[in-house]
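Peer 1: For reference, the sequence and a predicted model appear below.
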Amino acid sequence: MTYRQRLSFFICIDSCIVLSAIFISSFLVGEPIHVENTLLWISTIAILCSHYFFSLSYKLYKKVWEYASTNELLLLLKIVTYVAFVTGVVQFIALQEIRFKFLMITWLLHLFFIGGSRLVWRLYRDSIINRRTTKVRTLIVGAGSAGTMVARQLLKNSECRLLPIGFIDDNSKKKNLDILGLPVIGGVREIVDVVEERKVDNIIIAIPSLPEKELKPIIQECAKTKAETKILPLLEDLITGKVSVNQFRDVEVEDLLGREPIDIDIESISKNIQGKRVLVTGAGGSIGSELSRQLIEFQPSHLILLGHGENSIYTIEMELKEKKQHDAVEITAIIADIQDKDKMMDVIKTHKPDIIYHAAAHKHVPLMEKNPEEAVKNNMIGTMNIAIAASVHQVTTFVMVSTDKAVHPTSVMGASKKLAEMIIQDMDRKSDTKFVAVRFGNVLGSRGSVIPLFKKQIERGGPVTVTHPDMVRYFMTIPEASRLVIQAGALANGGEIFVLDMGEPIKIVDLAKNLITLSGFTLDDIEITYTGARPGEKLFEELLTEQEIVDQQIYPKIYIGKTTEIQIESIQDILATYTSLDSHALKNRLIEIANSKTIHKSESVVTI
């Protein structure tokens, strides 16, 4: 109803309440109820007028009573007390006497009826109206301030389909206690049993300040159930108003990594990027686009987005330009192929970037096995083209995105990236430009990664295809990978290979199982089938070879090591002859050169 309709309704209700309180009070104290009783009518008029005056003054009729709390109760107490006081003053002025007994009983009845009417309305909404809609039984993990806030919000919000039925908390002091009428049922290890016994359909993890490593086991327990799991947003997002308390995000596979966020040196990165001209190749790709999003936060003077696919470049250009806080950053989108040497030279000459982040590459292992010449053209020749252009036009820093598949490569893609690393290390020796590479493992959610494939297979009802039950990989998120690349540019002295400490490798089959359960299915619903390792795939990946590993730490998670000898003559030979080789011979030659074990001790590798 409108505010005017609501006001009229409450005035009518309150008039009946006030009159009932007065006449019942009169009856109880023996005050005769008839037209000649001046005291009664003066008191009635005084109570009604003062009630409406104070109610309107304190905006009593603007309160939403289904959300009422102690504040509203105190407000009612204040209004009714003021009404009794004013009525006593009117009695004294008009009749030279105050009927204290009458006023006291009227005050009690007035407060009881006014407060009771609001309480009855709230109980009616909570117990009758809200039950008319189907509710989703919800378990809240975390009985702290955040969990209590979530429970209160869900209980008050009649339009929300989530019905909290209890809390899960490992604090033994809270077990078997009631919070807002909801029991603390048990600890994290009891989640599976509680969900089954209490027929829980939804789980909300309401511990936003919990570190990633401690969050992981909770998510793993939730993943064992059929309940849909969601996570409360960060408290800072709630406080700043970015999201509300009843806006939960879905649990993602990234949450199961249990990885702490990478700490980056904001000061050194800002100094390195702010006010500079920055170019990103492959800017439309998963890594390139995230690099661009993060780079623009450091306020470069000019951000150049270079890519081969016009749709992806257009998308990231529009996204960045829509961020009004970055109006000071000039953004230029360029459609170009890094295999075009003349075009690369022209782009660098025209835009004169200070820093280049080279993320353009062919990365699909099976496709490159079938098309090794394309891996040579894009990953090696393309890298050489942009690196030479950077050197000629005196770019300060060149950062190349590499892969853990470049370590002991058994695939064309891995070998081509390893040789691309050698190319830029050779360029570093010859040039004033600082050339470095950044090596990391699989990126969750990137194009061509297993996660989008698994999600599509689950949406189709399965089966989910895994190549081998023992296949393991290192994983990181796209933002993590992008931060590492940016940090590498700030730390670069030239010639390094930066490698992230990626924690423990994860079995692909475990990733598939977790994604199935997080999607609300069981392993009986969605089948997992094994297809066999694909051409060029290894059962496990490495981040450094035995020859590269050195334990000395020079920065948190940063190590200095050694690199294998740069086979630049062999690389030049294969670039000159690759078109004359068949696919099998080209593949073998690439892997042979990339797996050279000779140590070149004058060079260094830096690992994050």
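Peer 2: Okay, I see it. Worth saying up front: this structure is predicted, and the values here are computed from it rather than measured.

Peer 1: Please make it C-alpha for all contacts and neighbour counts, starting now.
Peer 2: Will do.

Peer 1: quick one: contacts of the helix or strand containing Glu290?
Peer 2: Glu290 is located in helix 286-296, with elements delineated by DSSP states H and E. Residues external to helix 286-296 that are found in contact with it (C-alpha atoms under 8 Å, 6 or more residues apart in numbering): 273, 280-283, 303, 305, 316, 320, 326, 329, 359-360, 446-447, 478-479, 481-483, 485-486.

Peer 1: Next one for the comparison:
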Amino acid sequence: MTYEKRLASLMTIDSIIVLTSIYICNFILAPTIRGFTSTLFISSITLLVGHHLFAHYYKLYKRVWKYASIGELISVFKAVTFSILITAAVQYLISQDIYFRTLAITWMMHIILIGGVRFSWRLYRDTYVSKDHSHDKKRVLIIGAGAAGTMVARQLKHSNDTDLYPVAFIDDDPTKQRLEILGLPVHGGRETIANAVEKFHINHIIIAIPSLRKQQLNSIIQECNKTRVKVQTVPMLEDLVSGKLSVNEIRDVQVEDLLGREPVELDTAAIKEYIAGNVVLVTGAGGSIGSEVCRQISRFSPAKVILLGHGENSIYTIEMELKNNNENDIEYITEIADVQDREKMFYLMKKHKPSVVFHAAAHKHVPLMERNPEEAVKNNVIGTKNVAEAADYHKVDTFVMISTDKAVNPTSVMGSTKRIAEMIIQDLDRHSQTRFVAVRFGNVLGSRGSVIPLFKAQIKKGGPVTVTHPEMVRYFMTIPEASRLVLQAGALAEGGEIFVLDMGEPVKIVDLARNLIRLSGYTEHEIGIEFTGVRPGEKLFEELLGEGEVHEEQVYPKIYIGKTARLYMEEIHEILHNKETDPLVLKQRLLDLANNRVAPRELVAVR
């Protein structure tokens, strides 16, 4: 039905209801008010006109009544009440009298009939239409009987576009247990999940608590894992606040939801102060971290973002994404270049004159760099030196280098080269107008080369999932959180610091594998786990700060800063200028240097 036909139908029905109400009331009370009078006629016309005016004002003709609720009922109440009051005022003007009893009964009939017509479709839909196909749908247990849970339940009950139908709630609040919400029982707390699945013949579980903390989510998932039922969730509070997702967008539980730590709130004003209106250059802009840094930067309205990378396809992909989502009139410029090309780095700094540089370009794959130490030196050390010295020469305001927890007491070539890169920018900061800082964090969930894509691929093939060692542990964080830390570090930078995020408790890789197997709908019996042994350069555990490096006080909630370190600049220059051809010798020299195992002839302290 078109809007015009719908409007005409509703106005016609309302007109009949209004006139019927007042004349029936007059008939009931005729002996008292002496039959039909001119006052009654004028009153009925006034009531009719008043009703339509207030109905339009409160948008009664624009509401979708099959979704009617308390808000719609309040609008009906207001429209009817005000139209009656206007009618009473007109009666008093023309006859110096008000027929209170007639108007009171008219008001009651008016509300009953207007509301009844509106809500009858909602009643029919809830009673019959929504239940017609419920027996064909998957039976859903909703965990969380709060606002989000009831919203999900209502959405599922009234939607014909989904194969899910809610049958019960689970909630830890004892005041809700054994009651019903939307006609669905609140069975009990999280400890009764397995029992509820069996009792209600559940096919599907939805966790509908957006504010759920990761530890609580882990606890609920452990209970859900006692069943063989598929588990989904509504978006977390962070995604709802940022506008990425809405509460009714149900998705699979990701292993990222269970790991990492609670998000750190950013000092958005401080970040905006050094990014808004400025030119920002990001190296490695096509990588997992670099591309997310570009997305986060774009929220703070820079004038221009330079996307610098070596891989043309990845740079093109992030360029298209950013331009398609560009709401702040930001200019995005791509530059295909290698950070090992010193002349090109100086040329690009001169060409674009950035105020801020985020250096994310690096080789990061531990076993590959063990086999190719000279390439790690070229990219991670020489590349960083080129970009940093170009930034220094062209007086960039802030330079933020992305480092790693593997730079602490490194046992790998990758970790060693990142620690040496930290030394280089700390040394530059001693005599530069540019503020040079580094940011260290642990493993990034979902980044290229991370363990999760590997595990997912192994599960897809039927297993086994390969884990190096049963006691292997790592810190984890999400790509967006890692990128936000990088931006916050730039705002906190005074020069020479190494910022570290408090990443909570480390996670066993074998537990990560088990969670991923269960979330994929399998058991450990179906998808086995195979231990392959620690790879060259790997440690069983990682550290974020070395012994004696830690300041106990946080410089920002959940962010620490490293203490003064010693720099071995002469030894670094010797490695760079006297290139070692034997990979084993080069690797040992890198490890000795990064772990302070060199002769103390040229120790330079960071201020």
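Peer 2: Received the coordinates, thanks. Just so you know, these numbers come straight off a predicted model, no measurement behind them.

Peer 1: tell me the average deviation of the helix holding Glu290 of the first structure from the second structure after fitting.
Peer 2: Following the fit onto the second structure, the mean deviation recorded for helix 286-296 of the first structure is 1.2 Å by mean C-alpha distance after the TM-score superposition for the first structure.

Peer 1: Buried residues, stretch 563-579 of the second structure. List them.
Peer 2: Residues of stretch 563-579 of the second structure classed as buried: 563-569, 571-572, 575 (neighbour count, 16 or more other C-alpha atoms under 10 Å).

Peer 1: And these, which two are furthest apart?
Peer 2: Distances among those were taken as C-alpha to C-alpha; the most separated pair is Lys563 and Ile575, at 25.7 Å.

Peer 1: what's the counterpart of Glu221 of the first structure in the second structure?
Peer 2: If you follow Glu221 of the first structure across to the second structure using TM-score structural alignment, you land on Glu223.

Peer 1: how many other residues sit next to Met401 of the second structure?
Peer 2: Met401 of the second structure is flanked by 27 other residues according to other C-alpha atoms under 10 Å.

Peer 1: Can you classify it as helix, strand or coil?
Peer 2: Here Met401 of the second structure is recorded as strand under DSSP: H, G, I helix; E, B strand; the rest coil.

Peer 1: Also Arg447 of the first structure?
Peer 2: Three-state assignment for Arg447 of the first structure (three-state DSSP): coil.

Peer 1: and the buried residues of stretch 563-579 of the second structure, which of them are in helices?
Peer 2: Counting by DSSP state H, the members of those that fall within helices are 569, 571-572, 575.

Peer 1: TSV please, covering those residues and showing distance to Lys508 of the second structure.
Peer 2: Below are those laid out as TSV (distance: C-alpha to C-alpha, whole Å):
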residue	distance to Lys508 of the second structure
Met569	37
Glu571	37
Ile572	35
Ile575	36
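
Peer 1: by contact count, what packs against the longest strand seen in the first structure?
Peer 2: Counting by DSSP state E, the longest strand found in the first structure is strand 599-607. Counting contacts by 3 or more C-alpha pairs under 8 Å, 6 or more residues apart in numbering; DSSP states H and E, strand 599-607 of the first structure packs against strand 497-499, strand 558-564.

Peer 1: Let me know which of the ones you listed is tucked in deepest.
Peer 2: strand 497-499 (a mean of 28; mean count of other C-alpha atoms under 10 Å).

Peer 1: Residues in contact with that strand: which ones?
Peer 2: Contacts made with strand 497-499 of the first structure from outside it, assessed by C-alpha under 8 Å, 6+ apart, are listed as 436-440, 488, 543, 604-608.

Peer 1: right, and out of those residues, which lies closest to Thr134 of the first structure?
Peer 2: For those, the nearest to Thr134 of the first structure is Phe440 (47.4 Å; C-alpha to C-alpha).

Peer 1: The closest one touches Met400, doesn't it?
Peer 2: No. Judged on C-alpha atoms under 8 Å, Phe440 of the first structure makes no contact with Met400 at a distance of 11.5 Å.

Peer 1: Looking only at stretch 88-95 of the second structure, what residues are buried by neighbour count?
Peer 2: Buried-residue list, stretch 88-95 of the second structure, by 16+ other C-alpha under 10 Å: 88-91.

Peer 1: So the counterpart of Leu141 of the second structure in the first structure: helix, strand or coil?
Peer 2: In the first structure, the residue matched to Leu141 of the second structure (TM-score structural alignment) is Leu139. For Leu139 of the first structure, the secondary structure call by three-state DSSP comes out as strand.

Peer 1: roughly how far apart are the closest residue to Leu139 of the first structure other than its chain neighbours and Ile165 of the first structure?
Peer 2: Spatial nearest neighbour of Leu139 of the first structure, chain neighbours left out: Ile203 (4.8 Å); criterion: C-alpha to C-alpha, 6 or more residues apart in numbering. Applying C-alpha to C-alpha, to the nearest Å, the value for Ile203 of the first structure to Ile165 of the first structure is 10 Å.

Peer 1: Which residue of those two possesses the greater neighbour count?
Peer 2: Each of Ile203 of the first structure and Ile165 has its neighbours counted (other C-alpha under 10 Å); Ile203 has more, 26 against 19.
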